[in-house]
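*Asks:* coords please:
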Amino acid sequence: MIRLLLRVLGREYARPLRRTVALMATTAIVEGLSYALLVPVLRELFGSSPGDAWPWLIGFGASVAVYAALRYASDLSGFLVAAGMLRGLYHRFGDHLAKLPIGWYSASRLGEVSVLASRGVLQAMGVIAHLLAPFVSACLTPLTIVAVMLAFNWQMGLAALAAAPVVAAIQVWTGRSMAARDAERTERDHEATGRVIEYLQAQPVLRAGGRTNERFGLLDDALKGVEQASRRATVSSLPGTLGLNLTVQAMFTGLLALGAYLALGGDIGVAEVLTILVLAARCADPLLSLSETGGKLRGARSVLAGLDAVLQAEPLPEATDPVRPAGHDLELESVVFRHGDRTVIDAMSLSVPQGQRLAVVGPSGTGKSTLLQLLARFYDVDAGVVRMGGVDVRSVQPEVLMEQIAIVFQNVYLFDGTIEENVRLGRPDATEEEVRAAAAAARLDEVVERLPGGWEANVGEGGALLSGGERQRVSIARALLKDAPVVLLDEVTSALDPVNEAAVHDGIERLMAGRTVVMVAHRMRTVQRADRVVFLEDGRIAEEGSHEELLRRGGRYADFWSISMAPAAGD
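*Replies:* Modelled structure (predicted):
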């Protein structure tokens, strides 16, 4: 557990964690040793001179005070170390997620990452703050007490020690038998979380289909799976819990019978038997807590394993000797990119001179958006090379590459905050005047003026409180504020109403001015503004040229264009 915890947290936390564990172990041993003083205390109390017990009582009180001070220090250390590690783990987890390729974020991982990043991280840190001290105490305090019993009476000490391998065997057996159940419960939990997210995102579709009163079958099945997995895990844990309780009770009963036998034979006094039974009773409490603590530790270990699996996922490699692009022209040379068994981009070569605009068109599923993602190095190519300014993008530091690129997606995601905070994501250190100028260029100021809170208006999670066109204006203002020399646009006006489309087009025109632009587009107005057009088909460039040239050729582009313009011609 400790090794796994350190692997997840990082080796820089090894020293404070080991120091905390050592302090907890010392506390547990001192607690056990303090009970050794009960032997002379009870012996004197039941002897001929009870007053002689006072020095031992004072010593016992002093040892308890030392134990209390150590317990306070160890608990405080556990909380402080856990708090520090919590911040570190959040940063490490977030930084690592930001470096993973976009392809890693499959739909099945949404629920998993959501659980790990919220409840999972807190549960992992709860090991240090809440579980480690009880577990160490449950292991070391009874062993220390047994050592005291061995020193006092070897027969009864050995009888108590006989329970140790049985308890250990039960814990190992329970852990192994529960491993599969814990894994199943974790998997069901992740699946259910993903289904909840899916259900919430599907609300517009469900309501449009008049299914608001129906149960969502996939979500119901997932929640039922969580219930069944939890029930199976609970049932599986019962033999271990019962076995531990029976072992502890059998140990206590055996000590009672052995003590009575020895006392009747005159080998030990009644006071000594009573003392050993008191020590044995004190052993029982931490041993019985092992069942509950062990279950929580197994759950935490499952979470730690999930965190470790994410942190072990390979990010995109970084160059050992990074190079800065000398210019802002773009080039793909014999690029091949596969997603699973499917070849999305197949031996593609093209170039975009600095300051020119390239429009990418074609049917759905031909690799248009993937092309933009390769230019931004969201993925690494399987073959060939992508260059910016004559430099392989794999030789550029990711932060430097992102400084050169502004991206406006079709589906804009805004963070739950104010409009100004979302615009400032483009350049956090921008002045207020620069933010206002970018907003005006994107015609976002029109939106701000009509919102009740103005610049302080909250956009909601994902920008849910704004319309699609308003979110797009925020995205364009953000890109304008970034002022990057390369702009990537992904069908930014495909689903906008005429009013918002006109406003967004104005903002896009200002954004593209003087920059190297690659835009995925369907609208004629957008394509006509490009210096060159490439038509993709099955991951290859089927045709290439200006808009007018391609129409004159009467090839695939012209056919595609006629089909896409047919509804507009009939209006």
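*Asks:* switch to C-alpha atoms for all contacts and neighbour counts from now on
*Replies:* Noted.
*Asks:* Leu374 and Ala383 touch, don't they?
*Replies:* No - in terms of Cα atoms under 8 Å, Leu374 does not count as a neighbour of Ala383; the distance is 11.8 Å.
*Asks:* Comparing the two, which residue is more hemmed in?
*Replies:* Leu374 (19 against 15; other Cα atoms under 10 Å).
*Asks:* Pull out the buried positions in the helix or strand hosting Glu509.
*Replies:* Here Glu509 sits within helix 498-512, counting by DSSP states H and E. With burial defined by 16 or more other Cα atoms under 10 Å, the residues of helix 498-512 counted as buried are Asn500, Glu501, Ala503, Val504, His505, Gly507, Ile508, Arg510, Leu511, Met512.
*Asks:* What residues does the residue nearest to the fourth one when sequence neighbours are not counted make contact with?
*Replies:* Just to be clear, that refers to Val504. Setting aside the residues directly before and after it, Val504 is nearest to Arg473 in space (Cα to Cα, 6 or more residues apart in numbering), at 6.2 Å. Arg473 makes contact with Ala442, Arg443, Leu444, Ala503, Val504, Gly507 under the criterion Cα atoms under 8 Å, 6 or more residues apart in numbering.
*Asks:* gap between the host helix or strand of Arg473 and the chain center?
*Replies:* Under the criterion of DSSP H and E, Arg473 resides in helix 468-482. Distance, stretch centre to chain centre, for helix 468-482: 28 Å (Cα atoms, centre = their mean, to the nearest Å).
*Asks:* just checking, next helix/strand downstream of that helix?
*Replies:* strand 486-490.
*Asks:* now that next one against helix 468-482, angle please.
*Replies:* Strand 486-490 runs at 170 degrees relative to helix 468-482, counting by axes from the mean of the first three to the mean of the last three Cα atoms, to 10 degrees.
*Asks:* if we look at strand 486-490, which residues are touching it?
*Replies:* Applying Cα under 8 Å, 6+ apart, the set of residues contacting strand 486-490 is 328, 369, 372, 404-410, 511-512, 515-521.
*Asks:* Could you do stretch 99-110 as well?
*Replies:* So stretch 99-110 is contacted by Glu191, Gly194, Ala313, Glu314, Pro315, Leu316, Phe378, Tyr379 (Cα under 8 Å, 6+ apart).
*Asks:* do stretch 263-283 as well
*Replies:* Under Cα under 8 Å, 6+ apart, the answer for stretch 263-283 is 35, 38-39, 42-43, 46, 141-142, 145, 149, 156, 160, 252, 255-256, 259-260, 262.
*Asks:* Just the buried residues of those residues.
*Replies:* Counted by 16+ other Cα under 10 Å, the contacts of stretch 263-283 give 35, 38-39, 42-43, 141-142, 145, 149, 156, 160, 252, 255-256, 259-260, 262 as buried.
*Asks:* Return the subset of these lying in strands.
*Replies:* Among these, no member falls in strands (DSSP state E).
*Asks:* In helices, which of those residues fall?
*Replies:* The members of the buried ones among the contacts of stretch 263-283 that map onto helices under DSSP state H are 38-39, 42-43, 141-142, 145, 149, 156, 160, 252, 255-256, 259-260, 262.
*Asks:* next up, for comparison:
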Amino acid sequence: MIRRLLHYSSPTARRLLITELVFIVAAAILQGLAFLLLVPLLRALFLGDVDAAGSWLIVVAIGGVGYVLAAWFASQFGMKTSTALLDSLLTRLGERLVELPVAWFGADRSGLIAGIATQGAMFVSNMPYAILRQILTGFITPGTVLIGMYFFDWRLALTMTVMVPVLIIGYRWLRGTFGRGDAIHAEAVDDASNRVIEFARAQPTLRTAGDDSIADRLVEDALQNQHRAYRGMLVTGGAGIATFAGIVQFSLTLLLVVGAYLAVGGTVDIATLIALLVLGVRFNEPIVAAGDLGGGVAVARTTLDQLDRLAAVIALPEPAVPAVPADWEIDFVDVTFGYGDAPVLRNISFTAPAGGMTAIVGPSGSGKTTITKLIARFYDPEAGTVSIGGVPLPRLGTDIVESAVAPVFQDVYLFDDTILNNVWIGNPDLSREEAIAAATRAKVDEIAERLPGGWDAKVGEGGSNLSGGERQRVSIARALLKDAPIVLLDEATAALDIGNEIAIGEAVDAIRSDRTMIVVAHRLQTIMTADRIIMLDGEGGIRETGTHAQLLAAGGAYARYWTERVDATGWQLASHD
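*Replies:* This is a model prediction of the structure:
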């Protein structure tokens, strides 16, 4: 445990932790020595030797003062260590989250991350002084006492030594029992947290579903599972503590039996026996306390295990020296990719010309959004190559790809901040005026004008104060401000009102200039004006490619798709007089 804590500590936290542990160990040894000095002191008192008792009392007092000083320094360094360790854990967590491939966040990890960042990190940072100190004391102090007892009576010391392996096995069993129970409980807590967060985010949809919706049942099931896991941990943990306490008490009973036998046989005087039995009690008490806190170590280990699993996540390969793309042309060559099961894309190849707009169309589930995620390097393909400017993305590296690509996806997330700051995040180095200019080009000024506070109006958590189309406008403004040479746009306008659809169309026109654009297209105007159209076949392949005019002239699948869309936009509801 100490080694793992040092691993996750910053240099400052590591120095503080080592210093704290030194004082904890010193205090435990001094406490054990103070207990040992009670033997000659009590023996002198029983024998009525006042002078010897006075001398031994002074020695005991000196040892007690040393113990108090060591314990005081341990507490002072303990507080500083907790703060430094908490900062280290949160910093390591943040750095690792930034390093993880975006694909790792495909599953909802909010409950896991929230658990580590709040209760988990806090518990681990306080553990060295609140728990580890008492556990170390619970074993070092009795160990000191045990060694010292050999100088007074080797037979009683040997009796206590025989029980040491039993106590160690019992403690390890107790810790393992707690660890397994807490791991199950932590998993249940993560699942319940995910469900509660999901429940809160989906309130607008759920309120239209009425009472007893599936979301209600999912949350209830997750909470019940958490309660069952917690009860199971309490039952198994309580049984483990009781069993360990029984083992410790048995060792004391064995010491009493052996001591009584020696006293009856006359091989040890009563004064020494009573002093050693007092020492035996002091030998057992810290061990019982350490056993009670063994579960705390298991709980802390669960958080460290979670951090270990994060550290073990395999990141996308990065080049030692990133290559430089010749231009911003995008090439797919025999690319195959799936999300762990059947491939979504199968051996697809196409080229998106630099500075042009490529529209991707096709049925739902055909892999349109997957193509944009591969370009953004959220994933690497299972087979084939995705290149920018003639260089495969693994040779460019994630940093180069991220700086070159501005994605605007359908599921836009806005921070609970102002409209302007949500745009500004696209390039914080630019001025307020430049951020407003980019936002105006994306028609975000219309949103700012209608909200109290204008550009400084809060958008709410996740952008809840804005409509879906308005959130997408803000996201497009971010892309404009980033001024990346490649823009990926999941232009999901099918469910938007006419005002937002027109505004997004104009924003697309504004962002198009001198950029390589990949658009998952839905608007007829966007499709028709694209420099190249790629139509997917719904089975992981490409059915047709070409310009709008070429594909219409071919009279194939695209022509039928176009005709259906045009006819659909002309539908009208019949009126009855």
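*Asks:* ok, back up a step: from the contacts of strand 486-490 of structure 1, which would you call buried?
*Replies:* Neighbour counting by 16+ other Cα under 10 Å classes 328, 369, 372, 404-410, 511-512, 515-521 among the contacts of strand 486-490 of structure 1 as buried.
*Asks:* returning to what we had before: with structure 2 overlaid, report how far the helix holding Glu509 of structure 1 is off on average.
*Replies:* Once fitted to structure 2, helix 498-512 of structure 1 is off its aligned match by 2.3 Å on average (mean Cα distance after the TM-score superposition for structure 1).
*Asks:* Show me what the helix or strand following that helix is packed up against.
*Replies:* Under the assignment DSSP H and E, the closest C-terminal helix or strand after helix 498-512 of structure 1 is strand 516-520. In this structure, strand 516-520 of structure 1 packs against strand 357-361, helix 368-375, strand 486-490, with contacts taken as 3 or more Cα pairs under 8 Å, 6 or more residues apart in numbering; DSSP states H and E.
*Asks:* So for Ile29 of structure 1, which of those sits nearest?
*Replies:* helix 368-375 (58.4 Å; Cα to Cα).
*Asks:* State whether Gln472 of structure 1 and Tyr413 are indeed in contact, as I suppose.
*Replies:* No - look at Gln472 of structure 1 against Tyr413 with Cα under 8 Å: they stay out of range, at 9.2 Å.
*Asks:* between these two, which one's more packed in?
*Replies:* For the pair Gln472 of structure 1 and Tyr413, the greater number of neighbours falls to Gln472 (29 against 16), based on other Cα under 10 Å.
*Asks:* Find the residue closest to the more buried one in space, skipping its chain neighbours.
*Replies:* Val412 (6.3 Å).
*Asks:* I'd assumed the one you found was in a helix, is it?
*Replies:* No - under DSSP: H, G, I helix; E, B strand; the rest coil, Val412 of structure 1 falls outside any helix and is assigned coil.
*Asks:* show me what contacts it?
*Replies:* Gly462, Gly468, Arg471, Gln472, Ser475.
*Asks:* Which among the residues you listed count as buried?
*Replies:* The buried subset of the contacts of Val412 of structure 1 (16+ other Cα under 10 Å) comprises Gly468, Arg471, Gln472, Ser475.
*Asks:* which residues does the second one contact?
*Replies:* So the one you mean is Arg471 of structure 1. Neighbours of Arg471 of structure 1 in contact, by Cα under 8 Å, 6+ apart: Val412, Tyr413, Leu414, Gly463.
*Asks:* For Phe378 of structure 1, see how far away it is.
*Replies:* 23 Å (Cα to Cα, to the nearest Å).
*Asks:* what's the answer for Leu481 of structure 1, then?
*Replies:* 22 Å.
*Asks:* Which one's more surrounded, these two?
*Replies:* Set side by side, Leu481 of structure 1 and Phe378 show more neighbours around Leu481, with 25 against 17, by other Cα under 10 Å.
*Asks:* SS state for the residue nearest to Leu223 of structure 1 when sequence neighbours are not counted?
*Replies:* Spatial nearest neighbour of Leu223 of structure 1, chain neighbours left out: Ala192 (5.8 Å); criterion: Cα to Cα, 6+ apart. Put simply, Ala192 of structure 1 is helix when judged by three-state DSSP.
*Asks:* Ok, Val533 of structure 1 next?
*Replies:* strand.
*Asks:* Now which residue in structure 2 aligns to it?
*Replies:* Residue correspondence to structure 2 (TM-score structural alignment): Val533 of structure 1 is matched to Ile533.
*Asks:* Was I right to think that match contacts Ile360?
*Replies:* Yes - the pair Ile533 of structure 2 / Ile360 is scored as a contact, 6.0 Å apart, by Cα under 8 Å.
*Asks:* Now Glu434 of structure 1: closest residue in space that isn't a chain neighbour?
*Replies:* Leu481 (7.0 Å).
*Asks:* For the one you found, which residues are in contact?
*Replies:* By Cα under 8 Å, 6+ apart, the neighbours of Leu481 of structure 1 are Val423, Arg424, Gly426, Arg427, Ala430, Glu434, Val435, Ala438.
*Asks:* Inside helices: which ones of those residues?
*Replies:* Val423, Glu434, Val435, Ala438.
*Asks:* Can you find the partner of the second one in structure 2?
*Replies:* Spelled out, it's Glu434 of structure 1. By TM-score structural alignment, Glu434 of structure 1 lines up with Glu434.
*Asks:* Share the number of residues neighbouring that match, please.
*Replies:* 14.
*Asks:* Tell me the spacing between it and Thr81 of structure 2.
*Replies:* 45 Å.
*Asks:* Also Phe337 of structure 2?
*Replies:* Taking Cα to Cα, one finds Phe337 of structure 2 at 47 Å from Thr81 of structure 2.
*Asks:* Then Gly367 of structure 2?
*Replies:* 51 Å.
*Asks:* what's the answer for Ala479 of structure 2, then?
*Replies:* Counting by Cα to Cα - Ala479 of structure 2 and Thr81 of structure 2 are separated by 43 Å.
*Asks:* just Phe23 of structure 2 next, same as before
*Replies:* On the measure of Cα to Cα, Phe23 of structure 2 and Thr81 of structure 2 end up 13 Å apart.
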